[in-house]
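Chemist: Give the three-dimensional model of this entry:
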Amino acid sequence: MAEHWHAALELLLSDEAPGDGRRGRRTERALRAAIRSGRIPPGTRLPSSRDLAGQAGVARGTVTAAYRQLTAEGYVRTRPGSGTFVAAAVPPAGTTPTEPPPDPAPAFAFDLRTGIPALSEFPRAAWSSAAKRALTALPDSALAYPDTSGLPALRSELAAYLGRVRGVAAASEGVLITHGAAEALALLAQSLRDEGHRRIAVEDPCYPGQVDILSGNGLEAVPIPVDESGIDVGALRRSGCRAVVVTSAHQYPLGVVLSPERRHALLDWAARDDALIIEDDYDAEHRYDRPAVAALQGLAPDRVAYVGTVSKTLAPALRLGWLVGPSRYHRSALRRKELLNRGGSVIDHATFATFLRDGGHDRHLSRTRRKYRRRRDALVEALAAHLPGWRPTGVAAGLHVVVRLPPGTDDSALAARMAGAGVNVIALSRYMRTAAAPFPGLVVSYAANTPDRLRAAVDLMARTYRTATA
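Modeler: Here you go, the predicted model:
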């Protein structure tokens, strides 16, 4: 088995492009991909850390950290005295490896992964009330096959809401209700592919699941650096791409805001190059010390496709998103959605329309903003008290904080060590498309934990860090 694995590992590593990151990260990615694809079957005994380090040409500690990370994610299991084995059940092929999959039995004392709001704050009573009122008001005819664009009442409410809250310029007929933001991005990628695009620019760092959607729909993702002012528009021009995905209001994951100068430069690039900007406005409702900047779409509706979702405000399980795009992309996306699923759930659309119209959404956001701000403050204060060398970066917004670690820290190895201690955080380097992150960091979510739990998590992180660096 070991001889077979040694040969297989060389083949796996050869699939990784030489410029695609450090050797240690390439080894981790190769192992993960091979397990998920089934090339390494469940129950397979993996090489010892010493043997694998020799094969991969990395330090043994790097392999140990990779094994810890894969263990934390549920891909492998360690049997004392026997070795490391591929788990009997692993995430299926085709799902995104961005973050550890949810475990029915919590594997971490403190789960600080990103992307999940405080699910316990979901307004169950208000939503149920809205659902009852919406269903009572729906005529029988509305229960037939739906309008592919989405329930007209919801499109009208959303157009008004987005115009009021985000400065989006859209009439109700220009709004397409989607199955979450993921479907909106997939529909746009397919439309771009139909137009002849083969490459699309993405921010670096960015959400890896975004890249998976783009590549899964036939587009090569080209990374463009992000700094404290947002995406580097000069590098974007030099890339030759004629489409880009940006998180301009609150860059994911760095948390910076696209500067006014970069906003104007980006819009100028789109106009000059006849290009499309896809604006992923994933969490603009969550601002704690300043108003959110207006959406880019309102400045150039013919050049910007606006994508939004309730996954960060209400719950991902609702699978409600929307797309407001230039007319030619709207028509193309609508045709594809008609072929794909003929629209969404009329009852869910009617419920959300009622929830918006009656002020339930505004009241929910007002309440959760206060809670999230207190939780963010508690996290930042605890870091200052227990880990003063760790510096939070980005604006006070969203559901997460990027923590800048001391220079020279291996953030991937540290995240693996934290996972072993029971704290689930994500290394900033895992969001990078190029070789190195702008700085070593951890991406830490605070939304789903109370202030007391966040303080306890930081205490455990500090003790784990001190032990690692002693």
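Chemist: okay, CA-based contacts and neighbour counts for the rest of this
Modeler: Fine.
Chemist: Can you name the residues in contact with the longest strand along the chain?
Modeler: Criterion DSSP state E: the longest strand present in the chain is strand 220-227. Under the criterion C-alpha atoms under 8 Å, 6 or more residues apart in numbering, residues 198-205, 211, 214-215, 231-232, 235-236, 239, 241, 433-434 lie in contact with strand 220-227.
Chemist: one more to line up against the first:
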Amino acid sequence: MTKAGGGLDLHLELRLDPAQAIGRALEQALREAIRTGRLAAGARLPGTRSLAGDLGVARGTVVQAYSQLVAEGWLVGRPGAGTQVAAVTAAPTNNPVARRVPGFAAPHGQQLDSKGLEVLSLQAGRPDLSSFPREVWGRAVRRVLAGSASESFDYAPPEGLLVLRNAVADYVSRARGVRAGAGDVVITAGYSHGLALLARTFRELGMDRVSMENPGLARHRKLVAAAGLEVSPLSVDASGADPDGVQGQVAVLTPAHQHPRGAVLAPERRMKFVEWAKDGFVVEDDYDGEFRYDQQPVGAMQALAPDRVIFAGCASKALAPGVRLGWLVVPPVLRKPLLQAMTSTGSGVSAIEQLVMADLITRGDYDRHIRKVRLEYRRRRTELAERVNTVWPHSLQGIAAGLHAMLPLESAEEERRVIDVAQYGGLSVHGLHTMGYWHTEDDSQPAALVLGYATPPPHAWRTALDRLTKVLQATNPARQDG
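Modeler: Model (predicted):
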């Protein structure tokens, strides 16, 4: 019996096997206490020194046990708050194995699988949410609230506050080579919001067809189709989207780092799209343009034709999707109809968030944060590539950039099988077929995992990588053939 912080009695039954180390027995006892609900979510555990003294073991034994359970998601270590039980679900009293609870949110938005393991995520499209600069953001909020005039908190104009438009124009010009002034920038609630507004604007201007990359994100196609526009597939290869297949009056591209294939749009193809855009428009989705690891990022396509290319950026990958801040750099001919679309839909962005974002950019905090997480993501991608090369017959596809990489598979059937095995092993991943990247369901299309290596929090990254390794070892076709 030990006494935890806050007066909590902690009863641990250490079932010692002659062949089992005391540390393993301690891990097992703590898991069992959490599984059965005897240790509730949020319960604070004794300090390592205190528990070691009560149990008569070395402090390092307790430290190692706590660290292992933190990595597995059973415990959460918070600076200044000690070690606490994570938000896991208790098993029924007649079944010692925790069962998955659909929709149950465990730490970092993850779930539990049928074995009681925390399901770690390698799904693409998200940064490490734990990297969000809370203290920096908080200081910016306090500065904004203390230093802004009362009028700043009135309804913001549809195009966004001038202070943020100035900051964004400076940032994208400096960091991405965009040709922009404050008058060219429109602030949105993220890229999806901006794309939906653009689609509505194109429809109001009499356009009826948009070409979108194939493979590409299904939800973006749905946003465009919801505005009444027909979507045409634009094939993608190692050189990016193929301009020879463009149809309609608009092309939506990810030229700096095609999602999901990871290709850079080849220079000759850029020029072909620019030439085509003399009679149409290109939407340049620069969703992760700041994250290039092997060389300097490719400059924005918008600079080649600022009167025909709409540059779209956002803070979702650099900060967090929940910030809901994005920006469009639009040609003059589109500015008025776009603002009319914003007004007619009643859409806009919180003035306070705009002021905070402007503060972060102008003070250099936004750049400093990007440089910090860029180093971490570059390290993770390198580790992922090295690990994959040891257990899989194919290497990662795509340039060393962004927050995801693509791992080719032999078939759609293999893709589904690997994903099922991963889920059973406590790892959530998705693929080209399972997430609807292809415009039409066709199992003859290439298959691949789309691995979001930025997604896991730092304490879970190595565990996620280890689980992926085991999944690939178990499903390696060469190993099975042998």
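Chemist: Provide the aligned range in structure 2 for the longest strand of structure 1.
Modeler: Aligned by TM-score structural alignment, strand 220-227 of structure 1 corresponds to residues 230-237 of structure 2.
Chemist: What's the average distance for the matching stretch when superposed on structure 1?
Modeler: Taken over the aligned residues, the distance from stretch 230-237 of structure 2 to structure 1 averages 0.8 Å (mean C-alpha distance after the TM-score superposition for structure 1).
Chemist: Can you find the partner of G359 of structure 1 in structure 2?
Modeler: Aligned counterpart of G359 of structure 1 in structure 2: G364 (TM-score structural alignment).
Chemist: do the same with M418 of structure 1
Modeler: By TM-score structural alignment, M418 of structure 1 lines up with A422.
Chemist: OK, contacts around the nearest residue to that match once chain neighbours are set aside?
Modeler: Of all residues not flanking A422 of structure 2 in the chain, V471 sits nearest, at 5.8 Å (C-alpha to C-alpha, 6 or more residues apart in numbering). Residues near V471 of structure 2 by C-alpha under 8 Å, 6+ apart: V418, V421, A422, G425.
Chemist: Next: L379 of structure 1.
Modeler: So L379 of structure 1 contacts Y446, P451, L454, R455, V458 (C-alpha under 8 Å, 6+ apart).
Chemist: again, only this time at 6 Å
Modeler: Counting by C-alpha atoms under 6 Å, 6 or more residues apart in numbering, L379 of structure 1 touches L454.
Chemist: From R370 of structure 1, how far out is it?
Modeler: 14 Å (C-alpha to C-alpha, to the nearest Å).
Chemist: again, but for G174 of structure 1
Modeler: 33 Å.
Chemist: more crowded one of those two?
Modeler: Each of G174 of structure 1 and R370 has its neighbours counted (other C-alpha atoms under 10 Å); G174 has more, 19 against 13.
Chemist: what does that one align to in structure 2?
Modeler: For G174 of structure 1, the residue aligned by TM-score structural alignment is D184.
Chemist: Please report the distance of that match from F311 of structure 2.
Modeler: D184 of structure 2 is 10 Å from F311 of structure 2, by C-alpha to C-alpha.
Chemist: shared neighbours, these two?
Modeler: With C-alpha under 6 Å, 6+ apart as the test, D184 of structure 2 and F311 both reach V329.
Chemist: which position in structure 2 aligns with P117 of structure 1?
Modeler: Using TM-score structural alignment, P117 of structure 1 pairs with P127 in structure 2.
Chemist: Show the contacting residues for its match.
Modeler: Contacts of P127 of structure 2 by C-alpha under 6 Å, 6+ apart are K317, A454, T455.
Chemist: which one in structure 1 is aligned with the first one?
Modeler: Across the two structures, K317 of structure 2 finds its equivalent in K312 of structure 1, going by TM-score structural alignment.
Chemist: So for its match, what's the nearest residue that isn't a sequence neighbour?
Modeler: K312 of structure 1 sits nearest to P117 (C-alpha to C-alpha, 6+ apart), 5.5 Å away.
Chemist: quick one: the lengthiest helix in structure 2 to structure 1 mean distance?
Modeler: The longest helix of structure 2 (DSSP state H) is helix 365-391. Compared with structure 1 after fitting, helix 365-391 of structure 2 has a mean deviation of 0.8 Å; criterion: mean C-alpha distance after the TM-score superposition for structure 1.
Chemist: Report the buried residues of the helix or strand just after that helix.
Modeler: Next helix or strand after helix 365-391 of structure 2 toward the C-terminus (DSSP states H and E): strand 405-409. The neighbour-count check on strand 405-409 of structure 2 (16 or more other C-alpha atoms under 10 Å) flags A405, M406, L407, P408, L409 as buried.
Chemist: on that earlier part again, residues near the match of G359 of structure 1, how many?
Modeler: Neighbours of G364 of structure 2 (other C-alpha under 10 Å): 12.
Chemist: Equivalent analysis for the one 3 residues further on, please.
Modeler: The criterion is other C-alpha under 10 Å. On that basis, D367 of structure 2 has 16 neighbouring residues.
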